[in-house]
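Asker: Sequence first, predicted model second:
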Amino acid sequence: MPLSFFNVRHRAVRWVLAALFAVAASPVRAGIDVQIEGIEGELRNNVQIFLSVERYRGRDDVDEDTMQRLFDRIDNEVRRALRPLGYYDPEVDASFARRNNDWLVRIRVIPGEPVRLRELSINIEGPGADDPVFNGIRTQTALREGMRLHHGAYEEVKGAMVRVAAANGYLAARLVHSEMLVDPVAHVAGIKLTLDTGPRYRFGEVHIDQNVIRPSLMQRFVRFREGDPYSVNELLRTQFALDDSLYFSRVDVTAGDPDPETLTVPVSISVAKSRPTLTLGGGYGTDTKVRGTLGWTDSRVNDKGHRLRFELEASENRRTIDSRYDIPIGDPALEKFSVELFNKLTEQPDNDTNETTLRPSVTRVHNRWQTVTSLSATRTTNRGAGGNFATNLFVPGFVLASVPEGFLGEALFSRGFYGELLGSHESLGSRTDFLRLEVQLERFIDLNYFWHLYLRSQIGTLWVEDFEELAFIYRFLAGGDRSVRGFGHQTLSPTRTTVDEEGNTSVDVVGGKHLFTGTVELIRDLPRNLAIAAFIDAGNAFNHWGDALEYSAGLGFRYRLPVLSIGIDVAKPLSTDGKYRLHLNITPKL
């Protein structure tokens, strides 16, 4: 028994010793920590991309043999990484050593004198040499004499020459010279790029497969005609125009194979009919509180392209019923004749307004300007502390608004310029003659990639014979989310103090003859669709130019998603003793 026990113990010891020897004999493994000194930004990023050792960072199974092989590549990989950025003669000093259980790799780089572009020649030859579509190539700034050589910029300009040619009908264009000569010793380089445009192709036969709307109306959506110079941009504009019409659930605009004999490109267009849609929406705003929207749209009532829309929006203090019938005219993507019938009930602490309007209008677009000419037949009923009264009147109106280049009738979330002029006369049912002008200005300025400046201003004025007889809806009010934050919705205006039969005193907002508001907002983008903002608002509605304005300042938080936009602003009045006010807007699309 003792002998057997000894043998078992002896065998166990042998196994333990064998295991220890195996561990000692196996290669020692560790992770890698890479430290790069002497370069930053684009140079550092490119070196990290080229380094094989970087791809092993984070691994914990690197033995000494593997580490040596990776180290031996460093000098060559750093030089290859810096060459495309114009540094052909860097000094590279690298070392590696153990640190605890990991490998520490130190790479010190001195980029040296960069190669600079001494000679630059960019030429356009062939039948399209004088075509203005190449002006952007001639005036490009990615390559300039005296600048540090950058292979990426060279490839960018070279590719742009071919792309611009192909996109504008020069389908046989080719680069007859594309040379970049580098003298690393003298630290100079020369670039020669020559494009032969070849002949320009034109649009050939246009085949349209559809039975949704009348052929004549369909043709008016097409942004090109047979025989026009071929342009990818016009193909895309046609696609967008048809998509935005909402007549179709599917739109395919496809270019066929170019014909080198006729120098034409055939085009085929096929579509599928859309169906009426029911929409639901909801949200919350500090001005409107909880709100909901129900809409129904028939984008194609008949083959003439007529559209019909109903929408009901309700909130705690506002209810709107809106219906509109659109008939395309002129350019159907941009222009229309519309008849709108809506009823709007607005409840305020000191004034309830019920407005019913029938408004035919004509929308036209001239280059980068949109005009809307209208005639509103309006019945307005006001109930307030000052009594109840109703008006029936006709109000002609005219709107002038800026639209972006290439505008195709899509919804715009902001405009650089919006101006509205409307008025009425006693002969049209108004209690008093008046003319009302309101102008809104908006501009976004990108200070750099992360910082943005948002400027907004609103100016309005009234020419009115008897202000007391003017319907409340045509008077100016300020304050709220889209006006002067820090103040309640439409709470800024001249007021009237009234005393009822029981001796109770109330202060009522009565509206003003003039309006001014302004916003300066600085926005900083953050990761994950977030942003923060700091702003100053100023403005008021008043009866005399020079009357005091109200001021506020605050901070905001933005969260942007494809289907949801959330904005939270906290504003504090500076011109009064008002408290902090929260401005919240949440608008999901369900």
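Answerer: Nice, I can see it.

Asker: can we go C-alpha only for contacts and neighbour counts from here?
Answerer: OK.

Asker: Now do the same for the nearest residue to Pro258 once chain neighbours are set aside: helix, strand or coil?
Answerer: In space, Pro258 comes closest to Val265 once its chain neighbours are excluded; the distance is 4.6 Å by Cα to Cα, 6 or more residues apart in numbering. Here Val265 is recorded as strand under DSSP: H, G, I helix; E, B strand; the rest coil.

Asker: Give me the neighbour count for Val265.
Answerer: Residues near Val265, counting by other Cα atoms under 10 Å, number 23.

Asker: Quick check: which element contains the spatially most central residue of the chain?
Answerer: With distances taken as Cα atoms, centre = their mean, Phe413 lies nearest the centre of the chain, 9.3 Å away. Here Phe413 sits in a region with no helix or strand, counting by DSSP states H and E.

Asker: Contacts for stretch 223-230, please.
Answerer: 167-169, 200-206, 234-235, 237-238, 264-265 (Cα atoms under 8 Å, 6 or more residues apart in numbering).

Asker: The same query, at a cut-off of 10 Å, please.
Answerer: 166-171, 200-206, 219, 231, 233-239, 241, 255, 263-267, 331 (Cα atoms under 10 Å, 6 or more residues apart in numbering).

Asker: Ends of it, what's the gap?
Answerer: 11 Å (Cα to Cα, to the nearest Å).

Asker: in it, what's buried?
Answerer: For stretch 223-230, the neighbour count (16 or more other Cα atoms under 10 Å) marks Phe224, Pro229, Tyr230 as buried.

Asker: Looking at those residues, which one is closest to His425?
Answerer: The closest of the buried residues of stretch 223-230 to His425 turns out to be Phe224 (Cα to Cα; 45.7 Å).

Asker: And here is the other one:
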Amino acid sequence: MLIVLAALCALPARAQLLAVTLDGLDGELRENALAWLGDPPNTPQARTNYLYSARRKVEQSLQALGYYRADVDLNLKRAPDTWTLSITVEPGEPVVYGNVDVRISGDADTDPTFTKLLQQSPLKPGEVLNHAVYEKFRRSISNLGQRRGYFDGVFSEARIAVEPVSGLADVSLHYESGSRFVFGPLSYDQDIVKPGLLEPLLQTPVGEPYEQQKLQETQARLQRTGYFSTVILRPQANAATDGQVPLTLDLFPAKRHSINVGVGFSTDTQERVSLTWRTPRINRHGHSQESRLQYSRINPSGRVTYNIPLSDPLNDVLQLTARVEDNEFGDLDSIQQELGTRREIKRGEWVRSYSLRALNESWKAQGLDRENDYLLPGFSLSQRVHRGALVNPTGGFSQWYRVELGSQELGSDVDLLRLTADYGFIHTLAERHRLVFRGDIGAVFLDAGERDQLAPSLNFFAGGNQSIRGYSYQSIGNEATFIADDGEEVTLVIGGDRLLIGSAEYQYSFNKNWRGALFIDAGDAFDEGQFEASVGAGFGVHYVTPIGAIRLDLANPVTDDNPSWRFHLSIGAEF
């Protein structure tokens, strides 16, 4: 066998049977002619067939693009090994559209989507005839009819009459849509979830005009609940009666449990490991839970969230939460234990929530050891709009507001009112140039005599990847002096009751994944009347991934007396 293979490899390659040259055509005309001619023949019989059909194929390739008056000249030279076919073409003047008669009759005549499609018609008198363009437009009318529920729609006339001598082509395209069908009853297995739970997600009410987009939206909404591994929603057009199209919905339950392990690193929280356990559907009422443990040297934490759908499984959910977290704020070590409830309601781009959380927080430092309880009702409102991919948008704007209050009469150790607001703005100046702006504002109002009773997590701190780069994580805040255990005075960063931060960044994209950045961050976490801006400036390199950009920034705290450069590494969406 090896000897045979070696012998075959040693045989000379078969000589080319036919060489073809094509002159007189450029661009699309040349490409189309070569495509119609196909690959050179590799057998004598294939060569004969190629020569026989060459003129006809070139003419047909030109006619497809509107050139019906072409002069095609063939010249064949025979040789012992390779024949040469020279094709010379004079394409002539193209045929243009003359009278264009496109009509829609039936219910579709008053359908605005058909009106818009006709306004965008590429078939215009005087334009060069192109059969592919005509066919594409004809199919777009037919496909739109199917998507909009005109299942009896047909073309009573669809033709192009070409007069090569006059150079005109008359188009007749008459579409009779008939009546528009409506959604019929929907049938599905209701053993997975209780009847009525999915009703707010269904966009196909009986009697409403049929629209394929509504089916796709319904299917996507059902999939987003997490209850199902697969969702298939199909119209039964063949079973339509009295103008109604029945629907069948096949639901396949998702896995009852999933466990994910993650590892990560950022210069704020250092290395971290997380374990997440999810149960997307606990019972027929659509309850779900997510439990997450995360360890990092800076802020190990654990959180359990139990979700209960109310009026809408996606847009109106009650959350019950329990959280434990150990965190570092400035020079303070904080341990938080929290129970909470929150109702989140989504309406279009806006999300509002009502919350109540019971927080027990203890914090320690040299000369300081305190613990307080807080019962904090709250309200938040947010909006996010973007263009392009969410993890790397070309433009967008986000805003988030939150208000919380505590009262000693309602169980808090401190009377307080806490207000926060965050903003983000992204704008693409040109293809490779992008601007990113960010702003954070916060204030806590409480009696001056209770200032030292405000827990670190309710104070404000600045510094770090998402704050003022050039400074370490949560290192900026109001300072206070305490007496340490050894009797010496110590000055600690304890945070501020006010926050004001702004950031501006210019980004230049080198290619699809890599970009450079120049930035300046400024602001302070301070007590009322004691604002003193800290400024960080620098540059960075970002690598864009499907889960967000990996950002390596080098920043300098330019307002420090002895500034030194600091690396910041983070990953995730900026928006």
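Answerer: Thanks, I have it. Bear in mind that the values here come from a model prediction, so they are computed numbers and not experimental data.

Asker: In contact with Gly112 of the first structure, which residues?
Answerer: Gly86, Tyr87, Tyr88, Asp89, Pro90, Glu91.

Asker: Could you rerun that using 6 Å?
Answerer: The neighbours of Gly112 of the first structure, taking Cα atoms under 6 Å, 6 or more residues apart in numbering as the test, are Pro90.

Asker: Kindly report the same for Gln244 of the second structure.
Answerer: Phe181, Val182, Phe183, Gly184.

Asker: now the strands: where do they sit in the stretch 101-250 of the first structure?
Answerer: 102-110, 116-125, 174-183, 188-196, 202-209, 248-255 (DSSP state E, counting those that start in this stretch).

Asker: oh sorry, the question was meant for the stretch 201-350 of the second structure
Answerer: Taking DSSP E, counting those that start in this stretch as the criterion, the stretch 201-350 of the second structure carries its strands at 228-235, 244-253, 258-266, 270-279, 288-296, 301-312, 316-329, 332-347, 350-365.

Asker: Out of the ones you listed, which gets nearest to Leu499 of the second structure?
Answerer: strand 316-329 (14.4 Å).

Asker: and the closest one, what does it pack onto?
Answerer: strand 301-312, strand 332-347 (3 or more Cα pairs under 6 Å, 6 or more residues apart in numbering; DSSP states H and E).

Asker: let's see it at 10 Å
Answerer: Applying 3 or more Cα pairs under 10 Å, 6 or more residues apart in numbering; DSSP states H and E, one finds that strand 316-329 of the second structure makes contact with strand 288-296, strand 301-312, strand 332-347, strand 350-365.

Asker: how close does Glu211 of the second structure sit to Arg278 of the second structure?
Answerer: 35 Å.

Asker: go on, Thr21 of the second structure?
Answerer: Taken as Cα to Cα, the span from Thr21 of the second structure to Arg278 of the second structure is 66 Å.

Asker: Among those two, which residue is more densely surrounded?
Answerer: Arg278 (19 against 11).

Asker: Give the equivalent position in the first structure for that one.
Answerer: Under the alignment (TM-score structural alignment), Arg278 of the second structure maps onto Thr297 of the first structure.

Asker: Isn't that match up against Phe310?
Answerer: Yes - using Cα atoms under 10 Å, Thr297 of the first structure is in contact with Phe310, at 6.4 Å.

Asker: what's the overlap in contacts for these two?
Answerer: In contact with both Thr297 of the first structure and Phe310: Leu278, Ser323, Arg324, using Cα under 10 Å, 6+ apart.

Asker: Separate out the buried members of those.
Answerer: Ser323, Arg324.

Asker: Run a quick neighbour tally on the residue nearest to the match of Arg278 of the second structure when sequence neighbours are not counted.
Answerer: Leaving aside its sequence neighbours, Thr297 of the first structure sits nearest to Arg309 (Cα to Cα, 6+ apart; 4.4 Å). Neighbourhood size, Arg309 of the first structure [other Cα under 10 Å]: 17.

Asker: and if you look at Gly396 of the second structure?
Answerer: Other residues close to Gly396 of the second structure by other Cα under 10 Å number 18.

Asker: the longest helix in the second structure is where?
Answerer: In the second structure, ranked by residue count with DSSP state H as the criterion, the top helix is helix 44-63.

Asker: What mean distance separates that one from the matching residues in the first structure?
Answerer: Superposed on the first structure, helix 44-63 of the second structure shows a mean distance of 7.1 Å to its aligned residues (mean Cα distance after the TM-score superposition for the first structure).
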